[in-house]
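In: my questions concern the predicted model and sequence given below.
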Amino acid sequence: MAEYTLMNKNHPVVSFRYDRDIHAVVKVLDVHDLKYAPIALADQKGVVSRRALNDWWRRRAIPASRNQIQQLLDSLDIDSTLELAEENFGLSLSDRYWINDNRNPLRWKDINFFDNDFSDDLGMLTLGQESSGNPNLISPNSTLGGDLNKKWKIVDGKRILVKGGTGSTQQEVLNEIVATALYSRLLDKGDFVPYFLFEENGRIYSACENMLGPDEELVTAYDVISAGKKSNSMSDFDFLVESYKGLGLENVEESLSKMFTCDYILANQDRHWRNFGVIRNVETLEFTRLAPIFDNGTSLWCRAYNIAAEDSYIAKPFGPKGMSPDRQLSLFKEYGWFDGTRLEGFAQEARDILSKGNEGIQARLDIIEERIARNIGKVQVHVHDVSASRSVNLEQKRDRILQLPKQQDDISITEETR
């Protein structure tokens, strides 16, 4: 039986007893400082339960839904990806949390993967590549989430995330490049994570640099909304906006409008609650901004078995089970950032990027280009309708003000002359 302390960088959060045979927390021993805890780890009364800690810890590991996960387990002769997280102290490149062994304590500066090198052996396995017969498993890839094969890798001193695709087309790889092209036309540099093509061992992947700066962590939207309590009368969208504003964040509606409008153009099917979020400084505990847009691979109808017949999908994340893309787009009203002229030729640009793919992608190019152009047209109509509706409302408000009788000024003048 082991005893660990959950740490946020150098700050102890909570100590617990852990059974490595069943990969689970068996008892919470001591709470140190919940200010530095993962968002929503404690309940509304400030209590950290064994169940909550286990839920957080299980989400830390490579998910069982990961592509080729059984092949990974078999190759390493382990029964759970939690074993990998245990061996790497739960260290990640998405935040500064880790578990310190109370009987053999270590220091953050000596083990964290932001500053210290790590082996590529485990990353090769999590990306679906072949590794050495005796792989070095010290790596942040032990806590890398998501269903796609992927890995962290050090290139020229930078931490970059390398991702593969799925199926015969591997289209997700090129979709990230299409999304970057779209964002580069419409958004500011800090609004999105730019992806680029990365070649390794004769294969092409998409890749991006780590979005985090010094002392920063990514807090998913799921964790943000889990920390609050939504009334039955409030929609998921309104609750998200209220929660973000409650963190002191500004321009919330506009930032969300940017992400979900671009998702509409790209037909992104996978903007779930853990696929976007906010950035927090782990030392000051200040929420500084919405996270730049990332993870756009599951878009452009790449999962459609018969693309000519399959056009509709359920958009995430709003609503109990999602909603139609058109309905989700109607939630957004802030479009001061949108310049439709910058989209001229984008459907053709997307086609050109996708044409670098294999025959399976090339057979779909006509339909994809046509649907991108259609979605752009629908967005432009929506933006026009929002603008027209706002103009009408402002005019009606002005008319009502002009119709109000002058009262206060007249009374004060009369009183002063008495």
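Out: Cool, got the structure.

In: from here on, contacts and neighbour counts on C-alpha atoms
Out: Noted.

In: could you pull out the strands in the chain for me?
Out: Along the chain, the segments classed as strands by DSSP state E run 2-8, 11-19, 24-31, 97-101, 150-155, 158-163, 196-200, 203-209, 216-220, 277-281, 287-290.

In: mean neighbour count and distance to Thr417 added to the ones you listed, as CSV?
Out: Formatted as CSV, those follow (neighbours: other Cα atoms under 10 Å; distance: least, Cα to Cα, whole Å):
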stretch, mean neighbour count, distance to Thr417
strand 2-8, 21, 69
strand 11-19, 19, 69
strand 24-31, 17, 70
strand 97-101, 22, 71
strand 150-155, 21, 79
strand 158-163, 20, 76
strand 196-200, 13, 75
strand 203-209, 19, 72
strand 216-220, 22, 63
strand 277-281, 21, 59
strand 287-290, 20, 55
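
In: how many residues are close by Asp311?
Out: Other residues near Asp311 come to 12 when the count uses other Cα atoms under 10 Å.

In: related to what we said a few turns ago, any chance of the strands of the chain in a markdown table, with distance to Glu87 too?
Out: Supplementary listing: those in a markdown table, determined by distance: least, Cα to Cα, whole Å:
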| stretch | distance to Glu87 |
| --- | --- |
| strand 2-8 | 13 |
| strand 11-19 | 13 |
| strand 24-31 | 14 |
| strand 97-101 | 10 |
| strand 150-155 | 17 |
| strand 158-163 | 20 |
| strand 196-200 | 27 |
| strand 203-209 | 25 |
| strand 216-220 | 22 |
| strand 277-281 | 26 |
| strand 287-290 | 31 |
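
In: which one of the ones you listed lies closest to Phe338?
Out: Of all those, the one in closest proximity to Phe338, counting by Cα to Cα, is strand 287-290 (18.3 Å).

In: before we move on, the earlier item: which stretch among the strands of the chain comes nearest Asp79?
Out: The minimum distance between Asp79 and the strands of the chain falls on strand 24-31, with 13.8 Å, by Cα to Cα.

In: against which helices or strands is that closest one packed?
Out: Identification of packing neighbours for strand 24-31 by 3 or more Cα pairs under 8 Å, 6 or more residues apart in numbering; DSSP states H and E yields strand 11-19, helix 50-60.

In: alright, now check it against this:
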Amino acid sequence: MLQYFLMHKDQECGILILDEQSGKIIKYQGNGNGMSPYLGTANIEKIRKWWELRAIPNSRFNKQTTDCNNAKAFLAKNLGLSITDTYWIKPVEVNLSFDDVKLTNSKSPFDPNVSLGGQMNKHWDLTQKIPTLVKESNSYFGQQCINEVFATMLHERQGTAIPFVRYTTSSVDSTQCKCFSQECKCNAFTFEHIEFVSAHEVLESQKTRNEQSLYDKFISICESNNIDVRDFMDYQIMTDFIINNTDRHFLNFGVLRDTSTMKLIGPAPIFDSGNSMFFNDDGKVVHTRVSILKQQISGFYKTEEKILKKVKNQNLVNANLLPIPSEVKEFYSNAGIPEEKSSVISKNYEIKLQLFSEFQKGKTISLYNERRK
């Protein structure tokens, strides 16, 4: 058993005891200064969950390349460091500062990828001026990476003030938005003075009232921290619906925080839209309106019709600026997706456009109504 300080930059958040073989946190005692994860509310149960989510998934952990038993032990060996925030663990008997260990320090011996979540293969390229995330898509014809570039194009055309991450590929012609690679890249949106706090942490920072939905709770906590995320959430919900993003779970959106004042700044930019555009369909059957609305999604609700009901400002997306189906077919064909699958993607996307048009005109999107038809 080893004893560490949980640190936020050079501020001590508390003391934890960690089993170095298993990587499990045995004990945590916060010091009550509001610096701990979960907006300063972390206890032992929350810290264990935070540590588990911080480690890379077991599916991406390669025991042969390390001398660690599992991903959590590997995380501990690398002091729990991350590119997206300034938390780390410091052995109590060692004199270290954040400047000594931070991943952007060229002399740092620690692996920047030990806290990089998600199932897709990915890594940080720290040779660039801004840390660059490189994602690899080796299934579904590489469509998940292509989808990130498509989502970027969609947001750029909107000319929106809503923040979003811009993805490119190594073989993209930026003037024509072509993508022929299974690899996509984006710049980090966090820096030493700005960090990411996931929606999961925000939601778990307070208890939920029985009458309050998780969505309303997220909005309320943000408002209590003096940031307004309603427009952001409306825009993200609608664009996720349009591109059929089924994976907006609580770790791939959130808020930004000033690492010095610990005050929330605003919503983090939209990122991680790869699980969209019907990427895991067999590519042969065009959806019906019923089958599209029957899809299960992750996030606040299990269906799209329920999350759409939370939208207050339906005009944040300009439907006239959205790509049309023929453009979608051409985009995916040029990206290397087989012609048949590209055609099906565009036809399914056309159904989403029809549903979205009806939604903007005030019609309730309802699986029940579609089944009655």
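Out: Received, thanks. Note that the structure is a prediction, hence the values are computed from the model and not measured.

In: where does the TM-score land?
Out: Comparing the chains after superposition, counting by TM-score structural alignment, normalised by the length of structure 2, produces a TM-score of 0.86; 351 aligned residues with a Cα RMSD of 2.4 Å.

In: circling back: quick one: closest of the helices and strands packed on strand 24-31 of structure 1 to Glu349 of structure 1.
Out: Proximity to Glu349 of structure 1 (Cα to Cα) singles out helix 50-60 among those, at 37.7 Å.

In: so how far is that closest one off the chain centroid?
Out: 20 Å (Cα atoms, centre = their mean, to the nearest Å).

In: buried stuff in it?
Out: Burial within helix 50-60 of structure 1, assessed by neighbour count using 16 or more other Cα atoms under 10 Å, is assigned to 50, 52-54, 57-58, 60.

In: next: stretch 195-211 of structure 2.
Out: Using 16+ other Cα under 10 Å, the residues of stretch 195-211 of structure 2 that count as buried are 195-205.

In: same check on stretch 220-228 of structure 2?
Out: With burial defined by 16+ other Cα under 10 Å, the residues of stretch 220-228 of structure 2 counted as buried are 220-222, 227-228.

In: cool, stretch 314-321 of structure 1 as well?
Out: Neighbour-count burial for stretch 314-321 of structure 1, counted by 16+ other Cα under 10 Å, picks out 314-318.

In: identify the residue spatially nearest to Asn225 of structure 2, adjacent ones excluded.
Out: Excluding the flanking residues, the one nearest Asn225 of structure 2 by Cα to Cα, 6 or more residues apart in numbering is Leu264, at 6.4 Å.

In: make a markdown table from the buried residues of stretch 195-211 of structure 2 and add distance to Tyr140 of structure 2 to it.
Out: Formatted as a markdown table, the entries for the buried residues of stretch 195-211 of structure 2 read as follows, by distance: Cα to Cα, whole Å:
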| residue | distance to Tyr140 of structure 2 |
| --- | --- |
| Glu195 | 32 |
| Phe196 | 30 |
| Val197 | 31 |
| Ser198 | 28 |
| Ala199 | 29 |
| His200 | 29 |
| Glu201 | 32 |
| Val202 | 33 |
| Leu203 | 33 |
| Glu204 | 34 |
| Ser205 | 37 |
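
In: any idea which of those residues is closest to Phe359 of structure 2?
Out: Distance from Phe359 of structure 2 was checked for each of those by Cα to Cα. The minimum falls on Ala199, at 26.2 Å.

In: how about the closest one, what's its partner in structure 1?
Out: In structure 1, Ala199 of structure 2 lines up with Ala221, judged by TM-score structural alignment.

In: now do the contacts for the closest residue to that match other than its chain neighbours.
Out: Distances taken as Cα to Cα, 6+ apart put Gly277 closest to Ala221 of structure 1, at 4.4 Å, once the chain neighbours are dropped. Contact partners of Gly277 of structure 1, counting by Cα atoms under 8 Å, 6 or more residues apart in numbering, are 218-222, 224, 290-291.

In: go on, Gln362 of structure 1?
Out: Contacts here follow Cα under 8 Å, 6+ apart; on that basis Gln362 of structure 1 touches 354-355.

In: ok, Val48 of structure 1 - contacts?
Out: Residues touching Val48 of structure 1, when contacts are defined by Cα under 8 Å, 6+ apart, comprise 28, 31, 41-42.

In: would you list these in a markdown table and tack on distance to Asn102 of structure 1?
Out: Conversion of these to a markdown table gives the following (distance: Cα to Cα, whole Å):
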| residue | distance to Asn102 of structure 1 |
| --- | --- |
| Val28 | 14 |
| Val31 | 14 |
| Leu41 | 21 |
| Ala42 | 22 |
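
In: out of these, who's nearest Ser184 of structure 1?
Out: Of all the contacts of Val48 of structure 1, Leu41 has the smallest distance to Ser184 of structure 1: 36.4 Å, by Cα to Cα.

In: what number of residues lie near the closest one?
Out: Leu41 of structure 1 is flanked by 21 other residues according to other Cα under 10 Å.

In: so it makes contact with Asp55?
Out: No: the pair Leu41 of structure 1 / Asp55 is not scored as a contact, 9.0 Å apart, by Cα atoms under 8 Å.

In: rewinding a little: nearest to Phe237 of structure 1, of the contacts of Gly277 of structure 1?
Out: Among these, Ala221 lies closest to Phe237 of structure 1 (Cα to Cα), at 11.3 Å.

In: from Arg274 of structure 1, how far out is that closest one?
Out: Ala221 of structure 1 sits 6 Å away from Arg274 of structure 1, going by Cα to Cα, to the nearest Å.

In: same deal with Leu285 of structure 1?
Out: Taking Cα to Cα as the measure, Leu285 of structure 1 falls 20 Å from Arg274 of structure 1.

In: now do the same for Pro292 of structure 1: its match in structure 2.
Out: Using TM-score structural alignment, Pro292 of structure 1 sits opposite Pro269 in structure 2.
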